[in-house]
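Novice: How does the following fold in three dimensions:
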Amino acid sequence: MQLKSIKKSCAINFIGALSLVTLSCVAQANEPVDWSGQYAGVALGVVAGKVNPTVEATDGNYFNTNNLSDLKSTFSQDFSDNDVSATFIYGYQWQQENWVYGLETNLFVSNFSSKKGENAHVYENTPTISYGYSERVENKFGISVKPKVGYAFDNMLINFSVGPILSKFKYTFNFNDSNSTTDVSSEYSDSKWALGVTTGLDFNYKLENDYVLYASYMYTYYPDVVDGKSGLNASNFTWTDEFKHDASFSSHTVSVGLVKYF
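Specialist: Predicted structure coming up:
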């Protein structure tokens, strides 16, 4: 009986010691590496942008009043496109146990250009006349400053960020109808700096020598990328009708890259 008790006591002590060793190993494996300090890098990706325009004609002395709603619904249809992008990254982080806080600046560069239009759209209430039009929005670069908060485990770090973003947009609009007696047209072009908001989620995997594999998803929204008016042009005629131009822009960007901590 005493031998069994000794064996049982030894088994319990062995299981306890094994458990402590296992927990110690798990704790050591889950202990995050140091993510504090400065870092910089570059990432390449794909941006999917969407334009949500609101373009309407005023009730002047050229357009048939009954056609105004048709013009607005035609011009105000959403349009989108995709393009490649590059992101230049610089930031600073500080760490408290597994929690990581930071501030990051991103410079975005792309060749985004999205266009829609028609060559011969018949007026709803004036079927003898048709019009052509085109709208284009371009976005080449932008810069953001984002506070970040993340959680680190092992040599991995997941960050969430949100902050303002400033980008340069170019908007172009062209209109022309088939009324040969007046040759009515309208052109409008504008370049504008627009302020928006960006939010993102990024995944970081630290390699040797403080290099980090970086992957991110980013959503941006700009409530006002164009705000202007354009009139009608025609030889020997003075038309009082105008087009009012307004548009918002949103995008989704997925990118991967390499970051260096120093």
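Novice: switch to C-alpha atoms for all contacts and neighbour counts from now on
Specialist: Fine.
Novice: For stretch 103-110, could you pull out the residues that count as buried?
Specialist: Leu103, Glu104, Thr105, Asn106, Leu107, Phe108, Val109, Ser110 (16 or more other CA atoms under 10 Å).
Novice: Tell me how far the third one lies from Phe88.
Specialist: Yep, that's Thr105 we're talking about. Taking CA to CA, to the nearest Å as the measure, Thr105 falls 8 Å from Phe88.
Novice: returning to what we had before: quick one: the buried residues of stretch 103-110 as a markdown table, columns for secondary structure and distance to Val162 too.
Specialist: Putting the buried residues of stretch 103-110 into a markdown table (DSSP: H, G, I helix; E, B strand; the rest coil; distance: CA to CA, whole Å) gives the following:
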| residue | secondary structure | distance to Val162 |
| --- | --- | --- |
| Leu103 | strand | 10 |
| Glu104 | strand | 10 |
| Thr105 | strand | 11 |
| Asn106 | strand | 12 |
| Leu107 | strand | 15 |
| Phe108 | strand | 15 |
| Val109 | strand | 19 |
| Ser110 | strand | 21 |
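Novice: Out of those, which is nearest to Ser255?
Specialist: For those, the residue nearest Ser255 by CA to CA is Phe108; the value is 11.2 Å.
Novice: if I pick the closest one, what's in contact with it?
Specialist: Ser85, Ala86, Thr87, Phe88, Phe141, Gly142, Ile143 (CA atoms under 8 Å, 6 or more residues apart in numbering).
Novice: next structured bit after the longest helix along the chain?
Specialist: In the chain, with assignment by DSSP state H, the single longest helix is helix 2-30. Once helix 2-30 ends, the next helix or strand along the chain (criterion: DSSP states H and E) is strand 37-57.
Novice: please give me the structure for this one as well, since I'd like to look at both together:
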Amino acid sequence: MTDHFKRAVRGAAIFVSLATAVPAFADETTQNWQGFYGGIALGGAYSAASPDTEALTSSYFDAEDKNQLAPVLHETIEGFDVTGSALFGYDYQDQNVIYGIEGDLTFMPFSETESHGPETFTSNATVNFTSQTTVETDVTFSIRPKIGYAMDDWQVYVSAGPSISRFKTTHKYNDTSKAQNHVFTDTRTAFGVSSSVGAGYRIGNGWSLRGDYVLTYFPQIVNGDANAETSGVIDPNADFSYDSDFLSHNVRFALIKRF
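Specialist: From the prediction side, this is the model:
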């Protein structure tokens, strides 16, 4: 999870460095980009949850079971989705340099499942297990301060800021011993960070076209533990520990109106 977060932060830092490295010379013919604006965007996103779920060494799972279950529980849950966004913000222009802030409400119907099994435990050839994990999310809201550079009818910019979303994680585990129809469900409001880089072109009468790339990262979308022995619980200690992050890459095209 920390590697994903570090890459997201490094990417945002690189984008900001590139923007501030552009020579800030004045261009008298630069168009006025200042003011409030709103728009809609359509895009496509590749997103992935990376579970760090663990089977714990307990009275139910031994160390050999834990090692066998680890790659199953750590399988990446990924998918591609069509996205729609409502955008609103304000830009302030100082000669060619633009400073602003943007709100971004993005709809992304992510609902993906990874299933495994039935597989036989190496520690007990008489017991088979299956595992299925589903991650769901619909809406993400972000607020990103931004900095840009205007060149006549063109504007390029970078931005970074906090994000919030709601995630539902469901894990189903069954084996032919005692853990029959075990279901763990966690619904959580998660906080993350997003960064973007984009370019816009004015087409007249306050309208502009824009394309951008948005990277969004949530370091923790689930956190909990559960006991696998659903058929007559014997040991109150947890048999599973749940954790996961979530990373989304969204490429969009937008129609913007300035007021």
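Novice: before we move on, the earlier item: need the max-distance pair from the contacts of Phe108 of structure 1.
Specialist: Farthest-apart pair in those is Ser85 and Ile143; separation 13.0 Å (CA to CA).
Novice: Of these two, which one has the most company?
Specialist: Set Ser85 of structure 1 next to Ile143 and count neighbours by other CA atoms under 10 Å: Ser85 wins out with 21 against 17.
Novice: mean distance, the helix or strand hosting the more buried one to its aligned residues in structure 2?
Specialist: When elements are assigned from DSSP H and E, Ser85 of structure 1 belongs to strand 79-96. Compared with structure 2 after fitting, strand 79-96 of structure 1 has a mean deviation of 0.7 Å; criterion: mean CA distance after the TM-score superposition for structure 1.
Novice: Now do that strand: which range of structure 2 does it align onto?
Specialist: Mapping strand 79-96 of structure 1 onto structure 2 (TM-score structural alignment) gives residues 77-94.
Novice: Mind listing residues that contact the matching stretch?
Specialist: With contact meaning CA under 8 Å, 6+ apart, stretch 77-94 of structure 2 is reached by 32-51, 98-110, 112-114, 134-135, 250.
Novice: Over to stretch 44-55 of structure 2?
Specialist: Stretch 44-55 of structure 2 has contacts (CA under 8 Å, 6+ apart) with 1, 61, 65-66, 69-70, 73-83, 110, 135, 239-252.
Novice: Inside helices: which ones of those residues?
Specialist: With DSSP H as the criterion, helices contain Asp65, Lys66, Leu69, Ala70, Leu73 from among these.
Novice: What distance do you get for the fourth one to Ala55 of structure 2?
Specialist: Using CA to CA, one gets 7 Å for the distance from Ala70 of structure 2 to Ala55 of structure 2.
Novice: Give me the more crowded residue out of these two.
Specialist: The residue with more neighbours, out of Ala70 of structure 2 and Ala55, is Ala55; 24 against 15, by other CA under 10 Å.
Novice: Alignment lookup: that one to structure 1.
Specialist: Using TM-score structural alignment, Ala55 of structure 2 sits opposite Ala57 in structure 1.
Novice: Tell me the counterpart of Phe246 of structure 2 in structure 1.
Specialist: In structure 1, Phe246 of structure 2 lands on Phe249 (TM-score structural alignment).
Novice: do the same with Tyr37 of structure 2
Specialist: Using TM-score structural alignment, the partner of Tyr37 of structure 2 in structure 1 is Tyr39.
Novice: Okay, buried residues for the strand holding Ser85 of structure 1 please.
Specialist: For strand 79-96 of structure 1, a neighbour-count test (16+ other CA under 10 Å) marks 79-80, 82, 84-95 as buried.
Novice: if you go through the stretch 51-200 of structure 2 in chain order, where are the strands?
Specialist: Remark: strands assigned in the stretch 51-200 of structure 2 by DSSP state E, counting those that start in this stretch are 54-55, 77-94, 97-120, 128-151, 154-175, 182-204.
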